[in-house]
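Novice: How does the following fold in three dimensions:
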Amino acid sequence: MRHTLPIAPQFYVTAPQPCPYLEGRMERKLFTALQGEGAERLNNSLSQQGFRRSQNVLYRPSCAECNACLSARIDVSAFTPSKSQARTARRNGHLVRKATSPWATEDQYALFRRYLDARHADGGMADMDVFEFAAMVEETPIRSRVIEYADPDRDELVGVSLTDVLEDGLSMVYSFYTPDRPKASLGTFMILDHIEIAREAGLPYVYLGYWVPGSQKMGYKAKFSGLEIYVGGEWQKMRDPAAFYPETHPLSTDPIAEQVANISLPDRRPTSK
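Specialist: Reported below is the predicted structural model:
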């Protein structure tokens, strides 16, 4: 009988670079590799502690003098659509949803390029080519889906979400949509539809990534009822978005060693052969 020895994941920190959300600030990330037979358990555990997935990496902001980025999720049971969100759902009710395995297509990439060129032409993903796009979609060691939204009247792909299926919810890893329909509010619609998918599947949460107070790009997330944010090592209900502000101070972020020490890792179950 041979046992595989449990090996704790190793954590690293990226070099500082300009923050994409708050002008004049620098960002860095704490990250670890997502691989091996324990990838699913590690992703579930760290997602519940504010981490996000990018291909085979899990990361969380760890900026030296700023703690503005707050992981956000929607409590499906506490969500009630606003009048505006209800109108958005009705406006896009004719769209056809299709969930597929994580496989990139030419139509997806064409839509992705149009979205970036219109919305994020100066962002970090602006130069992503078709091979890098395919890697973003397909390099996943866990249970992931590509959820497409098509307009049957025009035979047109209008929205795509790369979505992870967690033990306690759906995580919207990356979403993009046609920039030609600004009044359709397709980004909001895809979140609303993911709430419905989670409700139908009996999953309690929809993970939205990071909400950044003071960032106009991220302001839309605070408009969803039932929102929770990860603060001080625990999830808290969002009550008044105005009560949160992007704190900047040399002591606002714990040292890396303390952060790693406070991360709860899943039980690593040895396998026998």
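
Novice: CA atoms for contacts and neighbours, from now on please.
Specialist: OK.

Novice: how far away is Cys69 from Gly219?
Specialist: 12 Å (C-alpha to C-alpha, to the nearest Å).

Novice: Need the overlap of contacts for these two.
Specialist: By the contact definition C-alpha atoms under 8 Å, 6 or more residues apart in numbering, Cys69 and Gly219 are jointly contacted by 211-213.

Novice: Cys69 and Gly219: who's more crowded?
Specialist: For Cys69 versus Gly219, neighbours defined as other C-alpha atoms under 10 Å are more numerous around Cys69 (26 against 13).

Novice: Who are the contact partners of the more buried one?
Specialist: Neighbour list for Cys69: 61, 210-213, 246 [criterion: C-alpha under 8 Å, 6+ apart].

Novice: distance of it from Arg181?
Specialist: Counting by C-alpha to C-alpha - Cys69 and Arg181 are separated by 29 Å.

Novice: what's the answer for Ala99, then?
Specialist: Noted for Ala99: a distance of 22 Å to Arg181, by C-alpha to C-alpha.

Novice: got it, and Val165?
Specialist: 28 Å.

Novice: Counting neighbours, go ahead and name the busier of the two.
Specialist: Higher neighbour count among Val165 and Arg181: Val165, with 18 against 10, using other C-alpha under 10 Å.

Novice: and this one, so I can compare the two:
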Amino acid sequence: MRSNDDTLRLFHSVPHACGYWPGREARDLVLDPRDPRLPTLYPTALQWGFRRSGDIVYRPACQGCRACVPVRIPVADFQPNRSQRRCLSRNADLEPHIVSPACTEEYLRLYQRYLVRRHPGGGMDGHGAHEFTQFLIGSWNESRFLELRQRVTHTLLAVAVTDLTDDALSAVYTFYDPDEARRGLGTLAILHQLMWAKRSGRTHLYLGYWIDGHPKMHYKRRFAPLQAFDGRTWRTLPPTCHD
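Specialist: Predicted coordinates:
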């Protein structure tokens, strides 16, 4: 990868435990985190299958495994299916708010409740304000928090951390009230991000990585058309039978 005739340095991370499959070892390909051009390079990195976590822009590069597939939704072609329309109707009492990212007590309480209930023992259970800021906000990226609040009480139910580029949005992370699982808040957050992208004239919503056969990733296949990056180009995945 080159920019302004300067070579961009890439690094392999040290091996670490896979966050998706127990007992597996993972490694990442990481853009030089000290490169001052990261804000400019980030849109191209998204197109090449990279993703942001804190100040790190990375792509899985595991020995002998290519399970993590970058996926995105072409905004202009998306139409919610019957199940997604039901999700919108079921949550008609919620309204979205797009706000600047911050670490507040309200956000932190919801984030910690979500991690303890949804990802127990995953290594993030003890996250506090420092980890919240480091992981979700970062220092060089342009991001917003998409809040989902009850219209009458203004109770916060979900936050979708979203990166902005000129022509795309990237869904970085979503956390929500674990007692409201029946609402389908993860799906609802993506639907609102898609509406946001369409209003602002952006072409794609990046969803990070999809892993075929992994139960926590299956929801991404319910959005169609869904494009996957094969290392060279983006290709539309065949539709599923879910509606």
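
Novice: one step back: which member of the shared contacts of Cys69 and Gly219 of structure 1 is positioned nearest Leu5 of structure 1?
Specialist: Leu5 of structure 1 has its nearest neighbour among the shared contacts of Cys69 and Gly219 of structure 1 in Trp211, at 38.0 Å by C-alpha to C-alpha.

Novice: Just give the closest residue to Glu228 of structure 1, not the sequence neighbours.
Specialist: Counting by C-alpha to C-alpha, 6 or more residues apart in numbering, Lys237 is the residue found nearest to Glu228 of structure 1 once chain neighbours are left out, at 4.4 Å.

Novice: I misspoke; the intended subject was Lys220 of structure 2.
Specialist: Trp210 (6.9 Å).

Novice: Residues touching the helix or strand hosting Ser71 of structure 1, excluding its own?
Specialist: If you go by DSSP states H and E, Ser71 of structure 1 is part of strand 70-75. With contact meaning C-alpha under 8 Å, 6+ apart, strand 70-75 of structure 1 is reached by 50-51, 204-212, 221, 224-231.

Novice: Would you check that Met217 of structure 2 makes contact with Leu207?
Specialist: No. With contact defined as C-alpha atoms under 8 Å, Met217 of structure 2 does not count as touching Leu207 (10.3 Å).

Novice: Looking at these two, which has the bigger crowd around it?
Specialist: For Met217 of structure 2 versus Leu207, neighbours defined as other C-alpha under 10 Å are more numerous around Leu207 (19 against 13).

Novice: Please tell me how far the more buried one sits from Val14 of structure 2.
Specialist: 25 Å.

Novice: How about Gln47 of structure 2?
Specialist: 24 Å.

Novice: go on, Arg118 of structure 2?
Specialist: Arg118 of structure 2 is 27 Å from Val14 of structure 2, by C-alpha to C-alpha.

Novice: Show me which of these two is the more surrounded one.
Specialist: More neighbours surround Arg118 than the other of Arg118 of structure 2 and Val14, with 15 against 9 (other C-alpha under 10 Å).

Novice: what residue of structure 1 matches up with that one?
Specialist: Under the alignment (TM-score structural alignment), Arg118 of structure 2 maps onto Arg119 of structure 1.

Novice: now Arg90 of structure 2
Specialist: Aligned partner of Arg90 of structure 2 by TM-score structural alignment: Arg91.

Novice: May I ask which helix or strand encompasses Arg145 of structure 1?
Specialist: Secondary structure assigned from DSSP H and E places Arg145 of structure 1 in strand 144-151.

Novice: so where is that strand in structure 2?
Specialist: Counting by TM-score structural alignment, strand 144-151 of structure 1 corresponds to residues 143-150.

Novice: The matching stretch vs structure 1, average offset?
Specialist: Here the mean offset of stretch 143-150 of structure 2 against structure 1 after fitting is 1.1 Å, by mean C-alpha distance after the TM-score superposition for structure 1.

Novice: Show residues contacting that stretch.
Specialist: Contacts for stretch 143-150 of structure 2 (C-alpha under 8 Å, 6+ apart): 93-101, 137, 155-164, 189, 193.

Novice: hmm, try it at 10 Å
Specialist: Residues external to stretch 143-150 of structure 2 that are found in contact with it (C-alpha atoms under 10 Å, 6 or more residues apart in numbering): 91-102, 107, 136-137, 154-165, 169-174, 176, 185, 188-189, 192-193, 196.

Novice: now stretch 108-127 of structure 1
Specialist: Here stretch 108-127 of structure 1 makes contact (C-alpha under 10 Å, 6+ apart) with 20, 106, 128-134, 146, 148, 156-160, 175-180.

Novice: Okay, and which of these map to strands?
Specialist: 146, 148, 156-160, 175-177 (DSSP state E).

Novice: Buried ones only from the contacts of stretch 108-127 of structure 1, please, as a ChimeraX command.
Specialist: With 16 or more other C-alpha atoms under 10 Å as the criterion, this ChimeraX line picks the buried residues out of the contacts of stretch 108-127 of structure 1:
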select :130,133,134,146,148,157,158,159,160,175,176,177,178,179
